[in-house]
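> I would like the atomic coordinates for the input below:
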Amino acid sequence: MFDLSACHVERLGDREYRISWRQFDPPRQVAIYMSDDPDRFYGNQQPGTPLLRTSASEARIANPDARVRHYFYLETDRGDGAILAERRLSLQGSPNFRDLGGYLTQDGRKLKWGKLFRSGKLSTLTEQDMHYVRRLGLTLVCDFRQLVEQELDPTVLGAGSPHRLASLPVTPGSRNNFMENLLQRGVVAVDDAAGLMQ
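So this is what the prediction gives:
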């Protein structure tokens, strides 16, 4: 079984990825698959044809299109698998834009890759960044910054972005303001919000 804390995907410029994982003992053959759709690797779908097979603990994979987000499925010759992607997306205007996929939930499951992201402000994205983010398929952007920050540096994802923007300012140290905004705007269920705050 893969130790997800030791699995990493790193983009090396625009042309290559380095994928690494903890070496198995004894070594096992690992097949690596790639897709621009993370859902391809969930469920019972066949992952397709592997890009390569290796017994090492690292592989370099050519990046066929730097404008597209890629996801990887690693599978051992015993059938153990792991879905991976870059944790931090390569955006010039928002260097802390991260995918929360792969993290364990309280009930032992894992968050799906490509579904939930966190970032700093989204007011300084380049045109290339905006194109890249729009391709992620975001449907909701929650802005937790203070209203004055939102007004000074508004979120800009460019024309054609289908997302909704929810302004949910959080006063430092205050749970009440956050909960009131969630309840008034109906962004998430009360139970989900309460669980989020625990």
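> make it CA atoms for all contacts and neighbour counts henceforth
Fine.
> secondary structure element for Ile83?
strand 81-85 (DSSP states H and E).
> which non-adjacent residue is nearest Ile32?
Spatial nearest neighbour of Ile32, excluding adjacent residues (CA to CA, 6 or more residues apart in numbering): Leu74 at 4.7 Å.
> my guess is that neighbour contacts Ser35, does it?
No: using CA atoms under 8 Å as the test, Leu74 is too far from Ser35 to be in contact (11.8 Å).
> Name the residue in those two with the higher neighbour count.
Neighbour totals were compared for Leu74 and Ser35, and Leu74 leads with 23 against 16 (other CA atoms under 10 Å).
> here's the other one to compare against:
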Amino acid sequence: MALKGVNFRLAKPPIVPTDWVGPIIILFMLLTSGIVFYALTLWRPRQSKAFPFGAGDATLSGPVALERVLEQIGFFLEQHSATLASQESQAKNLSEQKSYVEAAKMAVQRAVNHTRHYIAGRRAGDRDRRIERELSDEWLEVGERLRKINGFEAQELHMICFLKARFWSDTDGWNDSYAGGRDISIESVLKYVGSITTKN
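Prediction:
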């Protein structure tokens, strides 16, 4: 009666990562096999001091055989750990690339909006050297963000942004030959952004 009203709660079992389920089962089987294998060597007929292990004429005593089994288990765990580390590294790089793309996408859109706004003002006859310098700096910053993104499209857009920065640094002295055949229009910029977003 002393335990009446006491609420017993079972502890939740630990959650095992999915990637480890297979290796844990294999490790359990290897350990079990190794123990059974070692036990059988202890119960072998007394006249035999060694038993064959593997192919060829090499023979191993019980303790040596167990050591060999444990070495194989250690080798398996080491290889699997290396594989998991590689997968984690790839996942981290993919996550970083996605964050770089999102940040660059926002920076490009902001620069495009500022550029369009200023061009509309220039058509109305308003020119401001200070704003042109700010646009040049903004396109340089966008280009730096794109440098972190892998892929041909990102690197091409990176170069286009630097060319646009050069254009806005001195619009009167700009020559189309400086672009080296590249289309540095806003439409071209947005096309590359769409391609980069699709691939990442």
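> TM-score, when you put one on top of the other?
TM-score of the superposed chains, computed with TM-score structural alignment, normalised by the length of the first structure, equals 0.19; 63 aligned residues with a CA RMSD of 5.4 Å.
> if I look at the nearest residue in space to Gly143 of the second structure that is not next to it in sequence, how far off is Ser33 of the second structure?
Excluding the flanking residues, the one nearest Gly143 of the second structure by CA to CA, 6+ apart is His158, at 4.6 Å. Applying CA to CA, to the nearest Å, the value for His158 of the second structure to Ser33 of the second structure is 58 Å.
> Please apply the same query to Leu27 of the second structure.
Distance from Leu27 of the second structure to Ser33 of the second structure, by CA to CA: 10 Å.
> of those two, who's got more company?
Leu27 (16 against 13).
> Now the element after the helix ranked longest in the second structure, going C-ward?
Longest helix in the second structure by number of residues, with DSSP state H as the criterion: helix 62-123. Downstream of helix 62-123 of the second structure, the first helix or strand assigned by DSSP H and E is helix 129-146.
> quick one, that following helix and helix 62-123 angle?
160 degrees (axes from the mean of the first three to the mean of the last three CA atoms, to 10 degrees).
> Helix or strand: which one has Ala193 of the first structure?
helix 190-197.
> And the contacts of that helix?
Met179, Leu182, Leu183 (CA atoms under 8 Å, 6 or more residues apart in numbering).
> and Lys191 of the second structure, helix, strand or coil?
helix (DSSP: H, G, I helix; E, B strand; the rest coil).
> What distance do you get for it to Glu134 of the second structure?
From Lys191 of the second structure over to Glu134 of the second structure (counting by CA to CA), the distance is 24 Å.
> same deal with Met29 of the second structure?
Met29 of the second structure is 67 Å from Glu134 of the second structure, where distance means CA to CA.
> No more questions from me, cheers.
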